[in-house]
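In: Sequence first, then the predicted structure, then my questions.
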Amino acid sequence: MRVAMLAAALALSGGMMLAGCMTMPGSQTSFSPRLSAPRLDVVDASDLSEAQRDMLGSRANLNIYRTLAHHVDLYNRWSPLGQVLLNGTSISARHRELAMLRMGWLCQSPYEWSQHARIAKASAGVSEAEIRAIAAAPDDPMWTDIDRAVIRMADELRYEAMISDATWADLRKVYSDSQVMELLFTAAQYQLVSMALNTLGVQVEPEAVDFMPADLAMPVLATRAAGPRLALPRIAPVTEDKWTPEQRALIAPQVRPDGTALNLYTTMLNHPKLYGPRARFGSYLQRDSMLDPETRELLIMRTAWNIRADYEWAHHVEYAKSAGLSDQQIADIAIGSQAMGWNARQRAVLTAADELRREAFISDATWAELAKYYGMKQRIEIVYTVGGYTMTGLAINSFGIQVEPGYPAMPN
């Protein structure tokens, strides 16, 4: 069965070497059971803070929001990006939902599947047969070429942490560069959402009628990405002489004293509507979260190594040193939790990053170990840090964002 599943995944991805063929320390061969009860109960409607009332007042009465209301500060910095991707892009509703549902299936997220199967039928014209085929038959003749490319994109982002040349070309037959950016961030956002829903144990709504298929072979687990990275950009950075007044205002906080900005930011300027929400969420994770700098950098750099985001690794070496990590510890991040010298807390942090990469879920044992050192809000931030930096890494890899001269290379 395992061999057949790997073969199917390999065929789906056009012959590319999927990460499911590799291993990470402590990897298992199948998904952990999803939680049948929440790790974090929904907020008590009779005992809400003003900030929670403000947050929930504009949201549907759903378990996802009533769970995330435990951490309003994080939600408020992340939600604008989600709102753009859900309601503000120029891609078709159909392809938005195909990307979300396929990623939900690959991450085995029952809540995400339930919600977006409902939305896909109600507002995107996706049929019951098509919804099942998103999981069961991604190569079915019912799909158009662009449908198939969107589904394949989700697989490539989950397993190889990058859109392949062939899939990029197929997407560009229908969509512009900026629209492909929207497709990528949509899939990446719902990988993050799956991580949070699964790990917090957010339960499917009691009135739900759409459920993730339980009679199909599960997808393969993800491990370290294996494929080559781009030597040239697919999306060129916007040079300073081409900045519009809107772009200049957006990038102003990231402009360095010499008037330049990093390639990540000048590339993201190609999509001004995504730029601000993505930057505000990223700045929360990097500077404003409740996590201490060492924990943050362990999560970010292990995630960068797992998805082979060279740019992300290169730019966080100095942050890691500033957080107190030695050169040897930074090198050991590539080895992971099994490296000699980590204490129990550091091992739990690195293991959490690996588990989120592998199956979009933190195991009971690791969650319990994290609880010895981190409060609930901090543990939520652990999930969002891995998911958020995975999102950035997928963009870096797929857009071909090149490391600027002078930064250290990621070890192999």
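Out: The structure has been received and is ready for your questions. Residues are numbered from 1 along each chain as shown.

In: CA atoms for contacts and neighbours, from now on please.
Out: OK.

In: got the contact list for the strand or helix carrying residue 64?
Out: Here residue 64, judged by DSSP states H and E, is contained in helix 63-68. Applying Cα atoms under 8 Å, 6 or more residues apart in numbering, the external contacts of helix 63-68 come out as 40, 41, 42, 43, 56, 59, 75, 197, 202, 203, 204, 205.

In: residue ranges for the helices of the stretch 51-200 of the chain, please.
Out: Along the stretch 51-200 of the chain, the stretches classed as helices by DSSP state H, counting those that start in this stretch are 63-68, 72-87, 93-106, 110-123, 128-136, 145-159, 165-172, 177-200.

In: by how many degrees do the longest one and helix 165-172 diverge?
Out: This points to helix 177-200. 110 degrees (axes from the mean of the first three to the mean of the last three Cα atoms, to 10 degrees).

In: what's the spacing between helix 177-200 and its chain's center?
Out: Relative to its chain's centre, helix 177-200 lies at 5 Å (Cα atoms, centre = their mean, to the nearest Å).

In: List the buried residues of whatever helix or strand comes next after that helix.
Out: Once the chain leaves helix 177-200, the next helix or strand it forms, by DSSP H and E, is helix 245-251. Neighbour-count burial for helix 245-251 flags 247, 250, 251 (criterion: 16 or more other Cα atoms under 10 Å).

In: from those, which is closest to residue 272?
Out: Set against residue 272, the nearest of these by Cα to Cα is residue 247 (6.6 Å).

In: Tell me how far that closest one lies from residue 275.
Out: Distance, residue 247 to residue 275, using Cα to Cα, to the nearest Å: 9 Å.

In: Likewise for residue 5?
Out: The value you get for residue 5 to residue 275, if Cα to Cα is used, is 38 Å.

In: neighbour-wise, which of the two wins?
Out: Neighbours per residue (other Cα atoms under 10 Å) separate residue 5 from residue 275, with residue 275 holding more: 19 against 15.

In: pretty sure that one is touching residue 250, no?
Out: Yes - using Cα atoms under 8 Å, residue 275 is in contact with residue 250, at 7.3 Å.

In: next up, a second structure to put side by side with the first:
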Amino acid sequence: MKSAILTSSMMLAAAGGWIAATMFAQPATSKEPRFPQLTMDQLSAAQKPLGEEIMKISSVGIGGPYNPLMRSPVLGQRLFDLFHYLRWETSVPTKLNEFAIIIIGRQWRSQVEWFAHAPLAAKAGLSADIIAEVKEGKKPSKMAEDEAVVYDFVTELTTTQKVSDETYARAKKVFNDQQIVDLTAVAGNYVMVAMMLAMAEETVPPGKESPFKVGEK
């Protein structure tokens, strides 16, 4: 039953999620990729079970952060399960969850995270103005109370390594304990994903425009 739910939920991402969006992304430079793109027939016995789970939700292969993570298949499997919770079972409303993800994507200037999640944030109801201002590196000028809490909570935690009593008190007014924990986890998770993508020099799919231009702050 759990496997069926996982497969069904993850299939929803195939059309627009970050997994499908990052398939076969390669470095923007002409040098050799740090992690050549794996195919199913190249996978070892230890890698194949994870590869088969990924293939259930994508018809184009294994890419994005999964390409480097496949080199550590036990870790990759654990993160695959974590990604599932933080995307489809989290207690944080989807719009706010995606907002937190694009905040991290912008902090890291992660081409893949922004390319994949900005459209998902818009689809979930986050305003185009908020998305545009975050992309420009600005604090959005007009946010609902829960959106402002997410922005300040995530930004404060990731840039100052703490959450002030004032910010925490604001969060407690709009979120319960589980939501605060889940919000913290999704922010931290996508820092890790951004790190993995940056280390592996993964970028947007061929033929797609990178969200962040060279030289932009």
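Out: In hand now; what should we look at? Fair warning: this is a prediction, and the values are worked out from it, not measured in the lab.

In: Work out the TM-score between the chains.
Out: The TM-score (TM-score structural alignment, normalised by the length of the second structure) is 0.73; 182 aligned residues with a Cα RMSD of 2.4 Å.

In: just to revisit the earlier point, got JSON lines for the buried residues of helix 245-251 of the first structure, with distance to residue 169 of the first structure too?
Out: Below are the buried residues of helix 245-251 of the first structure laid out as JSON lines (distance: Cα to Cα, whole Å):
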{"residue": "247", "distance to residue 169 of the first structure": "27"}
{"residue": "250", "distance to residue 169 of the first structure": "29"}
{"residue": "251", "distance to residue 169 of the first structure": "29"}
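
In: separation between the residue sitting furthest away from the middle of the first structure and residue 71 of the first structure?
Out: Most distant residue from the mean C-alpha position of the first structure: residue 46, 33.4 Å away (Cα atoms, centre = their mean). Residue 46 of the first structure sits at a distance of 17 Å from residue 71 of the first structure (criterion: Cα to Cα).

In: Please apply the same query to residue 160 of the first structure.
Out: 31 Å.

In: do the same with residue 206 of the first structure
Out: Taken as Cα to Cα, the span from residue 206 of the first structure to residue 71 of the first structure is 23 Å.

In: next one: residue 86 of the first structure
Out: Distance from residue 86 of the first structure to residue 71 of the first structure, by Cα to Cα: 21 Å.

In: Can you tell me the closest non-neighbouring residue to the equivalent of residue 128 of the first structure over in the second structure?
Out: Under the alignment (TM-score structural alignment), residue 128 of the first structure maps onto residue 128 of the second structure. Spatial nearest neighbour of residue 128 of the second structure, excluding adjacent residues (Cα to Cα, 6 or more residues apart in numbering): residue 122 at 6.6 Å.

In: Surely that neighbour is in contact with residue 132?
Out: No - with contact defined as Cα under 8 Å, residue 122 of the second structure does not count as touching residue 132 (10.6 Å).

In: Pick out whichever of the two has more residues nearby.
Out: Counted by other Cα under 10 Å, residue 122 of the second structure and residue 132 do not tie: residue 122 has more neighbours, with 16 against 13.

In: got the contact list for that one?
Out: So residue 122 of the second structure contacts 95, 128, 131 (Cα under 8 Å, 6+ apart).

In: Now the last one. Nearest residue, chain neighbours left out?
Out: Distances taken as Cα to Cα, 6+ apart put residue 118 closest to residue 131 of the second structure, at 7.0 Å, once the chain neighbours are dropped.

In: Contacts only, for that neighbour.
Out: Counting by Cα under 8 Å, 6+ apart, residue 118 of the second structure has contacts 98, 102, 131.

In: For residue 193 of the second structure, see how far away it is.
Out: Separation of residue 118 of the second structure from residue 193 of the second structure (Cα to Cα): 15 Å.

In: Ok, residue 211 of the second structure next?
Out: For residue 211 of the second structure, the distance to residue 193 of the second structure - Cα to Cα - is 17 Å.

In: tally of neighbours for the residue nearest to residue 172 of the first structure when sequence neighbours are not counted?
Out: Spatial nearest neighbour of residue 172 of the first structure, chain neighbours left out: residue 180 (7.3 Å); criterion: Cα to Cα, 6+ apart. Using other Cα under 10 Å, residue 180 of the first structure has 20 neighbouring residues.

In: Residue 170 is in contact with residue 180 of the first structure, correct?
Out: No - applying Cα under 8 Å, one finds residue 180 of the first structure not in contact with residue 170, separated by 10.5 Å.

In: Which of the contacts of residue 122 of the second structure ranks first by neighbour count?
Out: residue 131 (19 neighbours).

In: on that earlier part again, for ChimeraX, write the selection for the buried entries among the contacts of helix 63-68 of the first structure.
Out: Selection of the buried residues among the contacts of helix 63-68 of the first structure in ChimeraX, burial being defined by 16+ other Cα under 10 Å:
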select :41,42,43,56,75,197,202,203,204
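
In: Among the contacts of helix 63-68 of the first structure, which one sits closest to residue 396 of the first structure?
Out: The closest of these, once distances to residue 396 of the first structure are taken by Cα to Cα, is residue 75, at 23.9 Å.

In: The closest one - nearest residue in space that isn't next to it in sequence?
Out: residue 68 (6.6 Å).

In: Over to residue 108 of the second structure?
Out: Closest to residue 108 of the second structure by Cα to Cα, 6+ apart is residue 194, at 6.6 Å.

In: Give me the residues contacting stretch 96-110 of the first structure.
Out: 31, 86, 112-113, 116-117, 119-120, 124, 131, 134-135, 147, 150-151, 153-155, 158, 183, 186-187, 190-191, 194-195, 197-198, 204, 211-212, 219-220, 359-360.

In: which of these are buried?
Out: Among the contacts of stretch 96-110 of the first structure, the ones that count as buried by 16+ other Cα under 10 Å are 31, 112-113, 116-117, 119-120, 124, 131, 134-135, 147, 150-151, 153-155, 158, 183, 186-187, 190-191, 194-195, 197-198, 204, 211-212, 219-220, 359-360.
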